[in-house]
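Asker: starting from these lines, generate the structure:
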Amino acid sequence: MGRREDEVGDAPPWSGETVMWLACLSVALMPTGLALMAWRSWIGPVSPVGGLTAYIVVFTAMVVAMRPWTVR
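Answerer: Predicted coordinates for the structure are as follows:
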């Protein structure tokens, strides 16, 4: 009878933390798109720098909320 770790084996290097970082990158797209859409409807055109800034802010919020470096 072996231990549980022997049966499961090591996790592949792309699992866990890497998947969480990719999730943060992709999940940040929808709120950014919604915020930019609202901005365009109510105020007017958004500069590319404004769109990038909005994405960086939302991505940072996702990273703080999900804390991908803690997944093991």
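
Asker: C-alpha only now, for contacts and for neighbours.
Answerer: Fine.

Asker: can you tell me the helix or strand for the nearest residue to residue 27 once chain neighbours are set aside?
Answerer: Spatial nearest neighbour of residue 27, excluding adjacent residues (Cα to Cα, 6 or more residues apart in numbering): residue 62 at 7.5 Å. If you go by DSSP states H and E, residue 62 is part of helix 48-66.

Asker: one more sequence to fold, the one below, so I can look at both together:
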Amino acid sequence: MDLSWFQSQTAQQLRAEGRAEAVLVLLGHRGVEVSEEDRERIIGCGDPDVLDLWLTRALTATSAAEVFDGAAG
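Answerer: Sure thing, here's the model as predicted:
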């Protein structure tokens, strides 16, 4: 029985969860306020590419809105 697809999906989900947590931790350490709605949006995102983009934006964002709309920097 080939479980590589399942493992791949599981691994992708775990990576997405890790990236989402990294975005939230980074914003928290930088003192950027994150609403419950924004927190759910970040945690609920399963696209690693989007989360990578948000993580990059979180490096310079001064608000959660900048993470989503790219106005940071």
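
Asker: TM-score for these two?
Answerer: For this chain pair, the superposition-based TM-score is 0.50 by TM-score structural alignment, normalised by the length of structure 1; 49 aligned residues with a Cα RMSD of 2.1 Å.

Asker: ok so, going back, now do the buried residues in the helix holding residue 62 of structure 1.
Answerer: Neighbour-count burial for helix 48-66 of structure 1, with 16 or more other Cα atoms under 10 Å as criterion, is recorded at 54-56, 58-59, 62-63.

Asker: so which of these comes closest to residue 29 of structure 1?
Answerer: Nearest to residue 29 of structure 1 out of the buried residues of helix 48-66 of structure 1 is residue 55 (Cα to Cα; 7.0 Å).

Asker: how near is that closest one to residue 42 of structure 1?
Answerer: 19 Å (Cα to Cα, to the nearest Å).

Asker: same check on residue 5 of structure 1?
Answerer: Taken as Cα to Cα, the span from residue 5 of structure 1 to residue 42 of structure 1 is 56 Å.

Asker: helices and strands around the helix or strand harbouring residue 65 of structure 2, which ones?
Answerer: Following DSSP H and E, one finds residue 65 of structure 2 within helix 64-69. With contacts taken as 3 or more Cα pairs under 8 Å, 6 or more residues apart in numbering; DSSP states H and E, helix 64-69 of structure 2 sits against helix 48-58.
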